[in-house]
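> sequence? don't have it. structure:
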């Protein structure tokens, strides 16, 4: 899957087909008409409340697709921000301790390394992957 160009409606439609849910069941859960359902399948993006409903119905975390996009394609964070102490960079938003590393992301990172597009040091700095994690991936994969 390419995380660069996300068309969430198509992904949802594929997941509905995989699960074998009937249109009636989906429309009942989503509280929508057949035409609204068809529009959601055609939509490149959906609002978060709707996407949360889809995630619950289909038992699939569609938000993680966007998280992967951020990990792979967002510009590196300011190093000044991460040099500050935790108290200096307080936020009222929740802070997550673990990064999300899917097999696709690991494969992407290791392919950069294998093709000599980036060095280990560049990957560690740019993607903020701990050194030990990168070395574990190299050994395992």
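Good, I have the coordinates. These figures come from a predicted structure and were not determined experimentally.
> from now on I want contacts and neighbour counts done on CA atoms only, so please keep to that.
Noted.
> which residues of the chain fall in helices?
Along the chain, counting by DSSP state H, helices occupy 8-19, 23-30, 34-42, 48-58, 63-73, 79-83, 103-114, 120-127, 131-140.
> can you redo those as a markdown table with mean neighbour count?
Output for the helices of the chain, formatted as a markdown table (neighbours: other Cα atoms under 10 Å):
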| stretch | mean neighbour count |
| --- | --- |
| helix 8-19 | 16 |
| helix 23-30 | 14 |
| helix 34-42 | 15 |
| helix 48-58 | 14 |
| helix 63-73 | 15 |
| helix 79-83 | 10 |
| helix 103-114 | 15 |
| helix 120-127 | 15 |
| helix 131-140 | 12 |
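> make JSON lines from the ones you listed and add distance to residue 94 to it.
Below are the helices of the chain laid out as JSON lines (distance: least, Cα to Cα, whole Å):
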{"stretch": "helix 8-19", "distance to residue 94": "25"}
{"stretch": "helix 23-30", "distance to residue 94": "28"}
{"stretch": "helix 34-42", "distance to residue 94": "30"}
{"stretch": "helix 48-58", "distance to residue 94": "17"}
{"stretch": "helix 63-73", "distance to residue 94": "15"}
{"stretch": "helix 79-83", "distance to residue 94": "16"}
{"stretch": "helix 103-114", "distance to residue 94": "23"}
{"stretch": "helix 120-127", "distance to residue 94": "20"}
{"stretch": "helix 131-140", "distance to residue 94": "23"}
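> one more to weigh against that first structure:
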């Protein structure tokens, strides 16, 4: 897994374009952009969400998931003492872990980069969840 602490989306889009072997003409037409604009996007750290959505559709890859994974790994866990304010926005459980996140955590343990306690403290993953992953996914 890439280092998701500091996401540079342009190079990741460029990598996917190369993997998919998509011609520049098709990209320009789909994004309604010039070749120069597309080439500039490849070097950008961030892209407008509407553009990123188009890239996701064109390249059949959910680039937004990179940011969701970042939030799961690096966003602080909500404090229990805060007043709960009802939001009209959809609410998501923070504890939805993708296979990539599970693999990443197990890789940290396997390579002895972090201990179980360090993973639990740093990423806010419940102890029971981590040990369940270890028993289920480790060979």
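All right, it came through fine. Being a predicted model, the structure only gives us computed values, none of them experimental.
> show me the one of the helices of the first structure that comes nearest residue 91 of the first structure.
For these, proximity to residue 91 of the first structure was assessed by Cα to Cα; helix 79-83 is nearest, at 12.0 Å.
> and the spatially closest residue to residue 40 of the first structure that is not a sequence neighbour, how far from residue 102 of the first structure?
Nearest residue to residue 40 of the first structure, sequence neighbours excluded (Cα to Cα, 6 or more residues apart in numbering): residue 9, at 5.6 Å. Distance, residue 9 of the first structure to residue 102 of the first structure, by Cα to Cα, to the nearest Å: 21 Å.
> related to what we said a few turns ago, looking at the helices of the first structure, which is nearest to residue 89 of the first structure?
Comparing the helices of the first structure by Cα to Cα, helix 79-83 comes nearest, at 7.1 Å.
> spatially central, which residue of the second structure would that be?
Closest to where the C-alpha atoms of the second structure average out (Cα atoms, centre = their mean) is residue 66, at 1.7 Å.
> tell me the residue in the first structure aligned with that one.
By TM-score structural alignment, residue 66 of the second structure lines up with residue 65 in the first structure.
> near the residue nearest to that match when sequence neighbours are not counted, how many other residues are there?
Distance criterion Cα to Cα, 6+ apart; nearest residue to residue 65 of the first structure, sequence neighbours excluded, is residue 3 at 6.8 Å. Residue 3 of the first structure: 17 surrounding residues under other Cα atoms under 10 Å.
> contacts only, for residue 3 of the first structure.
Residue 3 of the first structure sits next to 65, 66, 68, 69, 72 when contact means Cα atoms under 8 Å, 6 or more residues apart in numbering.
> from residue 20 of the first structure, how far off is the residue nearest to the third one when sequence neighbours are not counted?
Residue nearest to residue 68 of the first structure in three dimensions, not counting chain neighbours: residue 3, with 6.7 Å by Cα to Cα, 6+ apart. Residue 3 of the first structure sits 25 Å away from residue 20 of the first structure when distances are taken as Cα to Cα.
> again with residue 89 of the first structure
Residue 89 of the first structure is 46 Å from residue 20 of the first structure, by Cα to Cα.
> now residue 82 of the second structure: how far from residue 29 of the second structure?
Counting by Cα to Cα, the gap from residue 82 of the second structure to residue 29 of the second structure is 48 Å.
> same check, this time on residue 49 of the second structure
Residue 49 of the second structure is 18 Å from residue 29 of the second structure, by Cα to Cα.
> next one: residue 15 of the second structure
Distance of residue 15 of the second structure to residue 29 of the second structure, computed by Cα to Cα: 19 Å.
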